[in-house]
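Student: Give me coordinates for this.
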Amino acid sequence: MREFSTPSTISIPDSGNLTDDVVNHSREAADEVVFRRRVAAGLEDVTAREFHAEVCATAKGLIAAGVEAGDRVAVISRTRYEWTLLDYAVWFAGAVTVPLYESSSVEQVAWILQDSGAAAVVVEGPEHLARVRQAQRSGALDDLSLVWSLSDQALDNLGRLGQDISDETLERRRATATPLDLATIVYTSGTTAAPKGCMLTHGNFMFELGVTVEELGEVFDDEEASTLVFLPLAHVFARIIQVGAVKRRVPLGHSSDIKDLAADLDAFRPTFLLAVPRVFEKVFNTASQQATAAGHGKLFGRAANAAIAYSRALDDKRVPLRVRTQRALYDKLVYSQVREALGGRCRYAISGGAPLGERLGHVFRGIGVTVLEGYGLTESTGALTVNLPHAHKIGTVGRPLPGTTVRVADDGELLFRGGQVFAGYWNDDRATAQALDPDGWLHTGDVGEVDDEGFVRITGRRKEILVTTGGKNVSPTLLEERVRAHDLVDHCLVVGDGQPFIGALVTIDRAAYAGLAGTSGLPREVADALSHPVLVSAVQAAVDDANGAVSQAEAIRKFVILAQEWTEEGGQLTPSLKLKRHVVTREHRSEIEDLYLF
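Tutor: Now for the predicted structure:
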């Protein structure tokens, strides 16, 4: 059993909470810009004093409305300045933030609001409000009595509501939480239909950010440092960057629509970004396509190869003159344009959520944007390991953060222990016991290895959760069950791990097909009807029903109907008729690959 520990380098406070940063910044650097928010006229600076005042006003409104210390307050919104403002206001009120993806389905909204016992929810606009109202009509949300909408001036209304709450009352409530108290419950996909709520404490965040921003000092402490967050703040990855930026007083901007991302990057010009691999893939592929369209495809290909050669030479600590010369040439012709797509000033990017791939890592480092790949889970408040500017090994996810230990179990599973490991799952002791052993080791479900220098490499997955290149965790179980619920469907295998979207393989129930064929003019054999409109339409209906239970990012976008049947005799099913996922995936590798051909 292999084990590697990184010694702790800082002292983590044993008192206080995440709101202390906002209070201290207002006192010590009141006029320093900590946010840049988009308004009608462009970008508007928000100082530490202004942010503190807005947070206090909103928190007072929550208290006046009846939100008590420890209450859960849900937020359903795209990534925007108000999301961050609400997050800190909830903490100032001594409450617990429950984030939901803005694309969450009515079923997901109902489950999370019910399971968390949310007393209040703030939504972004009419669509989100309609989902909450529909969930309320189910009769299972008796604890939810307070609902506000940002589009209906929620912040202004809360500000007016809280005018009679004194500063002393707010300060007593703000100081209620300790490092042991809950800061947020983040719901993540599980192997069952219902998402599980990860309980993350103020102490979890304080540990995680205390060591992360220290180790990434070159990224966060640059005098011109700034960052733009565009990933969903419902994901712990984006929340960590948010809290880290606030902690280090790094100006933070928000981009709420991927269609506006290019313009936002150009306007904000961040020095570092966090993103999932899909973003880097899109940036590179777009640049390649533009070069090809302009008749410079071969030039771009040579430039990409030169960037890889330069990056690999950096690992050898010796860059040949020829490689340096090539890079200098291509920097003017090609690389500068790719950097401009990221705003022009970006030197570092932090990647997580899915594997980046060595080639892409070398390409971006070669063009002047070092992508620091890390690894973590919602259950670990984000990062457990990360590559650093001074300790970087492309193809790995870095070494454990200070105060963190990794262990490779006998079966190859990666186990971690550290102050960022969560307190357990909300209302689910059984799931907690499965994830956390009595000695405090977090069982990740991922298989990996640790080299002699402590760098961790992920080599596989023990759990069935799929992770798209966009970093979205998707549980296939619910989708498969819903598709199989259709009479015509025999089995369904949902795929998409390491792919840009979710797809599915579907087999047909022979008896049901025979009945349909007798009345609809379908061919006698399934193999002759795979592309027949009647059959395709029926399967599409099953897929549409399944997609109604999940968010858009989790939805099945493409499927293929197979002529084969999956049976125990054929080796695809167990004696208890469970699908042998690895067998089916291996046998239908070509069909799966075809799903992702464009």
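Student: can we go C-alpha only for contacts and neighbour counts from here?
Tutor: OK.
Student: Quick check: which element contains the residue lying closest to E565 once chain neighbours are set aside?
Tutor: Distances taken as CA to CA, 6 or more residues apart in numbering place T507 nearest to E565, at 6.1 Å, with adjacent residues excluded. Assigned by DSSP states H and E, T507 belongs to strand 502-508.
Student: Which SSE is immediately downstream of that strand?
Tutor: With elements assigned by DSSP H and E, the helix or strand that comes after strand 502-508 is helix 510-520.
Student: Alongside the first, I'd like the structure of this one:
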Amino acid sequence: MSDTKTLIENRPPSVANLFLDRVAATPDAEAYRYPVPAKSGEGPDEWESLTWAQTAERVSRIAAGLVDLGVQAEERVGLASSTRIEWILADFAILCAGAATTTLYPQTNADEASFILSDSASKVLIAEDVTQLQKARDTRAELPGLVHVVVIDTEGLTAEPGDPEGWVLSLAELEARGTALLEKQPGIVKERVGALGAEQLATLIYTSGTTGRPKGVRLTQDCWSYMAKAMVGTELLSEADVQYLWLPLAHVFGKALLSGQVEAGHLTVVDGRVDKIIENLPIVQPTYMASVPRVFEKVYNGVAAKARAGGGAKYKIFLWAAEVAREWAKVTQDNFRRTGKASAPLGLELKHKIADALVYKKIRAAFGGNLRACISGGAALAPEIGFFFAGVGVHILEGYGLTETSGPAFVNPGEAYRTGTVGKPLPGNEVRIADDGEVLLRGPNNMQGYHGQPEKTTEVLESDGWFHTGDIGELSADGYLRITDRKKDLIKTSGGKYVAPAEVEGQFKALCPYVSNILVHGADRNYCTALIALEEPPLLDWAAENGLGGKSYAEVVAAPATLEMVEGYVKQLNEGLQRWQTIKKFKLLPRDLDVEHGELTPSLKLKRPVVEREYKHLIDEMYAGAREA
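Tutor: Okay, here's the model as predicted:
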């Protein structure tokens, strides 16, 4: 721990410094691998690589290009793109130019993108393609400070009469400008990096607002330098690792992973296409991968549905193996906590070995076969799903953090991980639990504040550095944190009982293999209800086996047999709940919730107010005629 303390205390002012140090240390090591279309135009993607030295060459050209465009220290450069190698190159280049990245999700609509670019006073926008460029074109009148748009993928790019001269240029043209400047001023990028201060603005990330406009979270150069050192200090990452990176880099979790990689120096395989994850895993063979809980839920539901489709015998074997996995994980984790050894009784070990041969090894192979651990963050993982994967040998290390804390402030430690907790604080972080149960955090990774909103900043950030997370949690005697719910999401029934909806929702996700999303409602009511959205592929497989084959998703959801099937899982759920937590009524939604309709954030978190507002009529139906206490 003293070495870790030294590592953190002696950190440089920015990740840009760490990046140049990494390039100098291992110039010829493979830094990134990424897919490109097959040269023949047909067949699977081909994979190309960049060494750290090659990465630095492109970063320097882009950084110098930004300098040539007139970008000054701390001025904002917007970055609107999916996860791809150019996102990473552009972000490092922005930092190395001394500027600050404003991240935008590619799904962001033109109105909100315009607000973010205007509020951040972004001078340049790096846009993935003509779709992202068009958003800026459509709102150009509202963006007088946006002097250039740089387009990465120029397919379909044409000049428009309304474009000011030189307003749009390609990434290749930007790099050419950078090359020309570097010939005149070869030291310009190193000069910009050398001038960086720890408290300079590095990143503006706008939180997904459930109501009103999002807030810009100001993260300094030091936030990322600290994060890089702390993540390696936890022994979470090593130079030998292979990371599969598909998470949206506009999200703070993805940004933190980039910082950690620079310090560790390992290979990162980059492909943001979510529909390629299952196909890519056996090719990439990662040693670690970060994800959000929704992906693990999908994998679990997919495995369960496949087993069910294989017939009654296969499904019984799966259910038995799943129960063995959970029991084995709970017992071994408990024994490790007490004795330091992950042991289980002989009979359980024998059952676990049989289940491994029949079920678990196939699941591990689907993850590529080399997976050391997965890091889960962004939302709560249902403990029963966590225990299932722990028993299978896919170790999910849950972490916890917020945009305002530069991503992970807690993570589970390696072998000593405890499913259902988010682990221990990263080195250099402090935590305390307020009288009302709220989790408060203090550390070098805390934000400067909300951009241009000092009154909002003082609501959550105390003068002595303590940040109010808005989450309710419990600390164990040995420092493991368990998040029980969002402070504002706690339900108080009209009978005065408190219900943590996320806890009930997580239990249901572990029981029902067809659920995609569930929202428990009951504030100021005398009983709890639920809105349930089902996962289309496994649901339609179930439908085909139950006389509903050929029907649409909406038709299957409306069928009495589907209602009866889900009701069975709700009854199972209620058996394990306190009376006031039980779901008395539920409604199936006609479609799944999604980002496009604004019901989920880009990191797949449920926007409760949006969903409750949209489906108010269904909620009202569930309480129609009920006597409220």
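Student: circling back: counting contacts, what elements does the strand holding T507 of the first structure pack onto?
Tutor: strand 489-495, strand 556-561 (3 or more CA pairs under 8 Å, 6 or more residues apart in numbering; DSSP states H and E).
Student: ok, and for the last one, which residues are buried?
Tutor: Just to be clear, that refers to strand 556-561 of the first structure. In terms of neighbour count (16 or more other CA atoms under 10 Å), strand 556-561 of the first structure has its buried residues at I556, F559, V560, I561.
Student: Show me what it is in contact with.
Tutor: Applying CA atoms under 8 Å, 6 or more residues apart in numbering, the contact partners of strand 556-561 of the first structure are 494, 501-508, 530, 536, 543, 547, 591, 595.
Student: aligned partner of D91 of the second structure in the first structure?
Tutor: By TM-score structural alignment, D91 of the second structure lines up with D87 in the first structure.
Student: OK, contacts around that match?
Tutor: T97.
Student: Just give the nearest non-adjacent residue to L182 of the first structure, would you?
Tutor: Spatial nearest neighbour of L182 of the first structure, chain neighbours left out: T201 (4.1 Å); criterion: CA to CA, 6+ apart.
Student: same question, A202 of the second structure
Tutor: A100 (4.3 Å).
Student: quick one: contacts for the one you found?
Tutor: A73, E74, E75, R76, V77, I94, L201, A202, T203, L204.
Student: Alignment lookup: it to the first structure.
Tutor: Per TM-score structural alignment, A100 of the second structure is aligned with V96.
Student: ok, back up a step: kindly reformat the helices and strands packed on strand 502-508 of the first structure as a markdown table containing distance to T567 of the first structure.
Tutor: Below are those laid out as a markdown table (distance: least, CA to CA, whole Å):
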| stretch | distance to T567 of the first structure |
| --- | --- |
| strand 489-495 | 10 |
| strand 556-561 | 16 |
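Student: Determine which of those approaches Q434 of the first structure most closely.
Tutor: Judged by CA to CA, the one of these that comes nearest to Q434 of the first structure is strand 489-495, at 24.3 Å.
Student: where does the counterpart of D260 of the first structure in the second structure land in three-state SS?
Tutor: The equivalent of D260 of the first structure in the second structure is K276 (alignment by TM-score structural alignment). Here K276 of the second structure is recorded as helix under DSSP: H, G, I helix; E, B strand; the rest coil.
Student: and K276 of the second structure, how many neighbours?
Tutor: By other CA atoms under 10 Å, the residues close to K276 of the second structure number 11.
Student: what about it, distance to W246 of the second structure?
Tutor: Taking CA to CA, to the nearest Å as the measure, K276 of the second structure falls 9 Å from W246 of the second structure.
Student: repeat for T220 of the second structure
Tutor: 24 Å.
Student: now N517 of the second structure
Tutor: Distance of N517 of the second structure to W246 of the second structure, computed by CA to CA: 22 Å.
Student: before we move on, what about T131 of the second structure?
Tutor: According to CA to CA, T131 of the second structure and W246 of the second structure sit 21 Å apart.
Student: Looking only at neighbour counts, state which of the two leads.
Tutor: Relative neighbour count places W246 above the other of T131 of the second structure and W246, with 21 against 15, counting by other CA under 10 Å.
Student: residue ranges of the strands in the stretch 451-600 of the second structure, please?
Tutor: Here the stretch 451-600 of the second structure has its strands, by DSSP state E, counting those that start in this stretch, at 467-475, 481-486, 491-492, 498-499, 515-521, 528-534, 583-588.
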